[in-house]
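In: sharing a model prediction with you, sequence too.
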Amino acid sequence: MRERLIALFVGLTVAVLALSGIPRAYAVADLVHANELSKADRSADLIAAVITERASTGGVVTEVSLDPLVQRDESVEYVTSGGAVTRAGTLTQRPSSDDISVTRTIPGGGRLTLWRSGDVVEESVSDAVLPMVLLAVALLLASALVGSVLARRLSKPFAELASVADDIGEGRFDVEVPHYAIPEAEAIGDALRRGASRLDELVERERSLAVNASHELRTPIAALRLELEDLAMWPQTPPEVAEELRGYIPELKRLSAAVTQYLDTARDQRRASNGFGPDLPT
């Protein structure tokens, strides 16, 4: 029961985290991606403004002039109106589809394209999502701990009630049944108290009936044995009848011994149920 309660508690926590955490993680990833795209737009606007100013003064745009304007993990490609291409930045090969790219048209002709590495975006997303993952793991561990404590507290009454039921099954009807704040456990406890009381009354009634019946049997048996002995010893009794009567006397003795043994057993059981040990032989 305890393991199932812990599993249920942890499962509910996982479900809540999945329903709330996964959409939030996607939202954070989209926010980070939008932030990186905004950075790329600002960088492209700045570089485009510098190129426009340099072109208006008759300056030449070179890789050396573009390098200081390019941030880490960015690359730019400037194509003049005449088709001349100038590249700068950290990317040595054509950017992949995962990279962020923005394009600006330069007044007077020409086109500027800026790429921001997709690895930087993924790293930013990981940095933003990592605290959420760590928080989810901490919540799972906390839920397992809290679930273990709650499961122990919830299962303890039922384990005690099972022990009480075993005691009642062994004939200890005077066992004390604790009271609990849990309604279901208290209902089981009430049922065990009523059942133990009824069983105690029933067993005591049957035991008393058996003892009384045995006492009632001992007197007639003893009287019958004495009558048979007297008849066997009576002078007017024929020898054959006397012999037959004497043959019944051992049977009556065995019956009387069986009744006596039953009475002793019933007495020992009654003393044991009352908390006393069996009588010592005298």
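Out: Sure, I can see it.
In: make it CA atoms for all contacts and neighbour counts henceforth
Out: Will do.
In: got the contact list for Arg218?
Out: Shown in contact with Arg218 (CA atoms under 8 Å, 6 or more residues apart in numbering): 256, 259-260.
In: including secondary structure and neighbour count, could these go into CSV?
Out: Below are the contacts of Arg218 laid out as CSV (DSSP: H, G, I helix; E, B strand; the rest coil; neighbours: other CA atoms under 10 Å):
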residue, secondary structure, neighbour count
Ser256, helix, 20
Val259, helix, 19
Thr260, helix, 16
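In: was I right about Arg172 contacting Ser273?
Out: Yes: the criterion here is CA atoms under 8 Å, and Arg172 meets it with Ser273 at 6.7 Å.
In: between these two, which is the more surrounded one?
Out: Neighbours per residue, other CA atoms under 10 Å: of Arg172 and Ser273, the larger number sits with Arg172, 19 against 15.
In: and that one, how far from Ser197?
Out: According to CA to CA, to the nearest Å, Arg172 and Ser197 sit 11 Å apart.
In: neighbours of the closest residue to Glu74 other than its chain neighbours, how many?
Out: Of all residues not flanking Glu74 in the chain, Arg116 sits nearest, at 4.6 Å (CA to CA, 6 or more residues apart in numbering). With neighbours defined by other CA under 10 Å, the count for Arg116 comes to 28.
In: check contacts around Arg116.
Out: Counting by CA under 8 Å, 6+ apart, Arg116 makes contact with 40, 73-75, 99-101.
In: need the residues you listed in JSON lines with distance to Gly82, can you?
Out: Listed next are those as JSON lines, based on distance: CA to CA, whole Å:
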{"residue": "Ala40", "distance to Gly82": "26"}
{"residue": "Asp73", "distance to Gly82": "28"}
{"residue": "Glu74", "distance to Gly82": "25"}
{"residue": "Ser75", "distance to Gly82": "21"}
{"residue": "Asp99", "distance to Gly82": "27"}
{"residue": "Ile100", "distance to Gly82": "26"}
{"residue": "Ser101", "distance to Gly82": "23"}
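In: structure two is appended below for comparative analysis:
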Amino acid sequence: MRRRLINSTLAVVLVVIAVFGVSLVIVETRTIENSAQESVESEALRLLSIVDGRLIGGESVTPKVLSEQITTDRYARITIPGQSAPLEIGKRPSGGVIAAEETGAQGVKIRVEESHGTVGREIGRTLLIILSVALLAIVAAVILAVRQAHRLVAPLTDLAETAERLGSGDPRPRHRRYGVPELDRVADVLDASAERIARMLTAERRLAADASHQLRTPLTALSMRLEEITVTDEPEMVKEEATIALAQVERLTDVVQRLLTNSRDPRSGSAVAFDLDEVVKQQIEEWRPACRGDNRAIVRSGKKGLRAVGTPGAVAQVLATLIENSLMHGGGTVALRTRVTGNQAVVEVLDEGPGVPADLGARVFERTVSGRNSTGLGLAVARDLAEADGGRLELLQQQPPIFALFLSREAESHSGT
């Protein structure tokens, strides 16, 4: 493209120089020839007036006197009536000449000639000047064409590299502008595309991380139920455990759907009024085997009969995350306590462990912030799930730890208490 821009610019310049140069050469040639003709005629008239003047005054007319009056390199022949031979001044040119003849009142005839070669040399000098100016114009055009080509090609090359980086998976915007409106517009579009791709990649990575973490808990609970089925021979126990396992599969499906929905729009919750006691009871039943296997207890206390507004599957997942967090990092009995504050229903999860380290504090909900070999995703995802339903998840106390899930209460339930 660089060569094409330079060639097109030079082609335009050469056409302009050719058109105006040829026209200028024609005009200057005619001007020089006309000027030489007028000069010769003027000289013939001047010599005629000198000769007539001397003849009227009775003075002699000699070649020596007239040679001082004629321009060098010109030839003059003067014919005076009564003289046998004409007077000749200078050397008569050969070849083509520019000539002028004048006749005076005394019958004097004067012919002045100048070699056309003198005019040709003048025309040659003029052509040389015109050619030099044309060459300078071509050189200037080449320099300007190269600079303009670089000014246009360099940004295009840079934009091509940006597009190649986007295609190779590097979505960082470059924020470069080039002073050319059209190219700057392309750069704006590429930067906007880079930002969109970066957001999409971040969302995909976040979904993968959240899914791997959030699916681990229900899969672990499901695995424990299946283990219970394998070690018992009682049909009633098998039926009961299978029923619970099927319920866990449904909740697992809900978790997957919830993760996919949050990956598209974190605020797209499908909150409904539900019985909070049922969700708390279901979580206690699911986690009791794990607590028993760790020689720990899980209990429930507080106000009962609460109805909250939210997504039951999401609330169950938040409570599961808090219970798992207590089993991993806490100690003693795991307690779920329900209460009412204002128009909100609160579920608190606490244990008798050492609590949240002082250096973490509220940062415990940030992604990648973790303690004691955990991934740092569980509490962050749990808070996202709570906020998607209009609730909130908070750390009320660090030692011993108390995590609280705040949910809006159902309007009818609130008015009846």
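Out: It's in. Everything numeric in this text was worked out from a predicted model, so none of it was measured.
In: coming back round to it: what lines up with the residue nearest to Glu74 of the first structure in the second structure?
Out: By TM-score structural alignment, Arg116 of the first structure lines up with Glu114 in the second structure.
In: does its match count as helix, strand or coil?
Out: Under DSSP: H, G, I helix; E, B strand; the rest coil, Glu114 of the second structure falls in the strand class.
In: for Trp115 of the first structure, give its distance to Ala49 of the first structure.
Out: 17 Å.
In: and Glu201 of the first structure, by the same measure?
Out: Taken as CA to CA, the span from Glu201 of the first structure to Ala49 of the first structure is 102 Å.
In: in the second structure, where's the longest helix?
Out: Looking across the second structure with DSSP state H, the single longest helix is helix 2-56.
In: which is the next helix or strand following that one?
Out: Where DSSP states H and E defines the elements, the next helix or strand beyond helix 2-56 of the second structure is helix 63-67.
In: what's the mean gap between the next helix or strand after that next one and the aligned bit of the first structure?
Out: For helix 63-67 of the second structure, the following helix or strand on the C-terminal side (DSSP H and E) is strand 74-79. When the first structure is overlaid, strand 74-79 of the second structure sits 2.7 Å from its aligned residues on average, using mean CA distance after the TM-score superposition for the first structure.
In: now do the strand or helix carrying Glu204 of the first structure: distance to the chain's middle.
Out: In this structure, Glu204 of the first structure sits in helix 183-233 according to DSSP H and E. Counting by CA atoms, centre = their mean, to the nearest Å, helix 183-233 of the first structure is centred 49 Å from the centre of its parent chain.
In: what of stretch 68-87 of the first structure?
Out: 60 Å.
In: repeat that for stretch 237-249 of the second structure.
Out: Centre to centre, stretch against its chain (CA atoms, centre = their mean), the figure for stretch 237-249 of the second structure is 56 Å.
In: same check, this time on stretch 68-85 of the second structure
Out: Distance of stretch 68-85 of the second structure from its chain centroid, counting by CA atoms, centre = their mean, is 85 Å.
In: tell me which residues in that stretch are buried?
Out: By 16 or more other CA atoms under 10 Å, the buried positions in stretch 68-85 of the second structure come out as 70, 74-80.
In: repeat for stretch 280-294 of the second structure
Out: Judged by neighbour count (16+ other CA under 10 Å), stretch 280-294 of the second structure contains these buried residues: 280, 283-284, 286-291.
In: out of these, who's nearest Ser301 of the second structure?
Out: Among those, Val280 lies closest to Ser301 of the second structure (CA to CA), at 10.3 Å.
In: the helix or strand hosting that closest one maps to which residues in the first structure?
Out: Here Val280 of the second structure, judged by DSSP H and E, is contained in helix 276-293. Across the first structure, nothing matches helix 276-293 of the second structure (TM-score structural alignment).
In: next helix or strand past that helix?
Out: strand 298-302.
In: which helices and strands does that next one pack with?
Out: Applying 3 or more CA pairs under 8 Å, 6 or more residues apart in numbering; DSSP states H and E, one finds that strand 298-302 of the second structure contacts helix 276-293, strand 334-341.
In: next, work out how far apart Val249 of the second structure and Val153 of the second structure are.
Out: 60 Å.
In: farthest residue from the center of the second structure?
Out: Here the second structure reaches farthest from its C-alpha mean at Gly82, the gap being 98.5 Å by CA atoms, centre = their mean.
In: and it, that's in a strand?
Out: No: per three-state DSSP, Gly82 of the second structure lies outside any strand segment and is coil.
In: list the contacts for it?
Out: By CA under 8 Å, 6+ apart, no residues touch Gly82 of the second structure.
In: so Glu229 of the first structure touches Glu244, yeah?
Out: No: judged on CA under 8 Å, Glu229 of the first structure makes no contact with Glu244 at a distance of 11.0 Å.
In: the two: who's more crowded?
Out: Glu229 (16 against 13).
In: now for the closest residue to the more buried one other than its chain neighbours, how many residues are close by?
Out: Using CA to CA, 6+ apart and skipping the chain neighbours, the partner closest in space to Glu229 of the first structure is Arg246 (6.8 Å). Other residues near Arg246 of the first structure number 17, with proximity taken as other CA under 10 Å.
In: what's the angle from the helix or strand harbouring Arg246 of the first structure to helix 183-233?
Out: Arg246 of the first structure is part of helix 239-273 when elements are defined by DSSP H and E. Orientation check (axes from the mean of the first three to the mean of the last three CA atoms, to 10 degrees): helix 239-273 of the first structure against helix 183-233 gives 160 degrees.
In: go through helix 239-273 of the first structure and flag the buried ones.
Out: Buried residues in helix 239-273 of the first structure (16+ other CA under 10 Å): 242, 245-246, 249, 252, 255-256, 259-260, 263, 266-270.
In: who are the packing partners of it?
Out: Using 3+ CA pairs under 8 Å, 6+ apart: helix 239-273 of the first structure touches helix 183-233.
In: the first structure: which residue goes with Leu156 of the second structure?
Out: By TM-score structural alignment, Leu156 of the second structure lines up with Phe158.
In: quick one, what contacts its match?
Out: When contacts are counted by CA under 8 Å, 6+ apart, Phe158 of the first structure is found next to Ala185.
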